[in-house]
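**Q** Structural data only, the sequence is not supplied:
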């Protein structure tokens, strides 16, 4: 986040808490335990492929800079309110459809990215929670989501999202991973003083670990997917911040607005391609094994 954004967010969030005032990788997607077959319910998530990962990283970067831009332009309270409203609307649309629809699904992911960034920034800037602490907090929250999800459904595979309850767990996990990734990315870039570009390189190396372990060491596919999914967030956010921030902070100084528009155009291009070609639609729904 830029310093002006931090100052605005800190002042507004702290004011809202005053008494008497209102508060404002493709193989990893197919674990061996999944059995495909006709007659299964339609999946509510896309086929995981290179298109999935590219679009996912793009949404993380756009969410980071869009959040900063909105907070600067509209003020923290209005920006957060709009982010929450946008998230609610897109998730309602996503839950309303019966199968995966590219523009609805990715619109929800974009709003999760924007609001997840705001959630992490509110903790740090508004409530003075250190990035190290917020990273731990979101890690614990994500662990709780995964534990409850698995105990309830006996699976964490994204290719088992065939019921409303599983979809609820899925989006709860997705939202938490975005907040966690935001905190982790800012932790390495700012608290540990690595800078944005070195942080992006670091997370690019980390995200390759699941693919290597899956091929050579037999890493559990579901674990590998979520590991990569979490890491994709700080990877994209660090790249976008590097493009947006000033040279004094190690960036290219393109500005959060132009960077957001550029990444949005790329997302629109990929999602349009997927909607037209259907390259990321599962033709046969999976049947999750009970022991995943």
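**A** Arrived safely. Nothing here was measured: the structure is a model prediction, and the numbers come from that model.

**Q** going forward, measure contacts and count neighbours with C-alpha atoms only.
**A** OK.

**Q** in the stretch 1-150 of the chain, which spans are helices?
**A** For the stretch 1-150 of the chain, the helices defined by DSSP state H, counting those that start in this stretch cover 3-16, 50-74, 76-96, 102-121, 131-153.

**Q** how about these, which one is nearest residue 242?
**A** Distance to residue 242, taken as CA to CA, is lowest for helix 50-74 among the helices of the stretch 1-150 of the chain, at 10.0 Å.

**Q** Spatially central residue for this structure, please.
**A** residue 178 (3.5 Å; CA atoms, centre = their mean).

**Q** Second structure follows, compare the two:
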């Protein structure tokens, strides 16, 4: 899929095009990057217990650094370009996850907001540059618009992809088929004569849910821990990230050696003359509209079918009543201390009239507890179940992983105090 319909007529010194030629390798490595964006973000957030906000801050800083390096280059170089895409994929995913998990913004609102933001970016880019073609990314201004667009498309793709799973209850393996089918349909319309720039950006957005679903399918356990939980090949987020990072590195090395995706190299071996048929473009535009309507109809139908959605944190109530501090006797003091610290922070914020701070601390507490499950539960399943039940009561008072709105500050303080007592 190519995206150029214009002839370069700019006068004066310009950079070489800073974006690779759109070959099959572009789409392969793009999907690999989106898979890493999903699995690597999950691994750092959950397994390392860093938390969503801290992880987002880390990757925002890394993004600023690698983007600065990329912007200083005068031509497209595979390694820094694709490194920037990998970092953007993780960063865009985290921004959407914060809205969903940290701020409790519904996915349909996130999808709508990012759609409007993307339209604003495209509109501003067009008004200033009179082109959205990635074959004309030859100025600092256009490259800045390009990377801003890429960031927003990753955030939008994350929101729409997660919203689709929420609506349908499909497993990650089944969910791969929707974006894959849509990309195939867009490719067919492009070959028929659809506007190449529109076709490119639609496919670009869809690679995000495609890669994310592939990552979830590979990383998820073979057997669901709770009804509605995703299932897959049980490779885990770390192994999935490692495998795909290795594949990205191998592909980048190949592209660096062959230079097959460098614009001037590609154009030397291919006919660059492209004609457009206005009639076919308009017909294809109608095809895009019908495709969107059919997709909406499919999602409405799937939503109406009996299915089990993603399960919230278990709302089980422990039947075992343990004395304060007894449930954590067999747990490492360092892990228990970290849990106590976050619980104390949330309780302090709740008592001081800082609901946002209390909510953020409980969210981090939930993330840490989930990350520690694999190591703590085998040490004392009874103790872990007891703490988990109280943890779920705390989450419910804050409306985290539950459909109810946040409860009163008094209820939150009561459950946090009970959890603090259980932690010893």
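**A** Okay, I see it. In this text, all values refer to a predicted model and were calculated from it rather than measured experimentally.

**Q** The helices of the stretch 1-150 of structure 1: which one's closest to residue 204 of structure 1?
**A** helix 50-74 (10.7 Å).

**Q** That closest one - contacts with which helices or strands?
**A** Contacts defined by 3 or more CA pairs under 8 Å, 6 or more residues apart in numbering; DSSP states H and E place helix 50-74 of structure 1 against helix 3-16, helix 76-96, helix 102-121, helix 221-244, helix 256-277.

**Q** would you turn these into TSV with mean neighbour count and distance to residue 50 of structure 1?
**A** TSV is the format used below for those (neighbours: other CA atoms under 10 Å; distance: least, CA to CA, whole Å):
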stretch	mean neighbour count	distance to residue 50 of structure 1
helix 3-16	17	34
helix 76-96	18	22
helix 102-121	25	15
helix 221-244	25	13
helix 256-277	17	11
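
**Q** would you turn the ones you listed into TSV with distance to residue 43 of structure 1?
**A** Output for the helices and strands packed on helix 50-74 of structure 1, formatted as TSV (distance: least, CA to CA, whole Å):
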stretch	distance to residue 43 of structure 1
helix 3-16	39
helix 76-96	12
helix 102-121	12
helix 221-244	16
helix 256-277	15
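
**Q** In structure 2, what range does stretch 105-112 of structure 1 match?
**A** Counting by TM-score structural alignment, stretch 105-112 of structure 1 falls onto residues 81-88 of structure 2.

**Q** Stretch 195-203 of structure 1 too?
**A** Going by TM-score structural alignment: stretch 195-203 of structure 1 matches residues 171-179.

**Q** number of nearby residues for the residue lying closest to residue 99 of structure 2 once chain neighbours are set aside?
**A** Closest residue to residue 99 of structure 2 apart from its sequence neighbours, by CA to CA, 6 or more residues apart in numbering: residue 105 at 5.3 Å. Residues within reach of residue 105 of structure 2, counting by other CA atoms under 10 Å, total 14.

**Q** Aligned to residue 105 of structure 2, what sits in structure 1?
**A** Aligned partner of residue 105 of structure 2 by TM-score structural alignment: residue 129.

**Q** and its match, how far is that from residue 10 of structure 1?
**A** 11 Å (CA to CA, to the nearest Å).

**Q** cool, and residue 112 of structure 1?
**A** 22 Å.

**Q** go on, residue 107 of structure 1?
**A** In this view, residue 107 of structure 1 and residue 10 of structure 1 are 28 Å apart by CA to CA.

**Q** ok, now residue 93 of structure 1?
**A** Applying CA to CA to residue 93 of structure 1 and residue 10 of structure 1 gives a distance of 32 Å.
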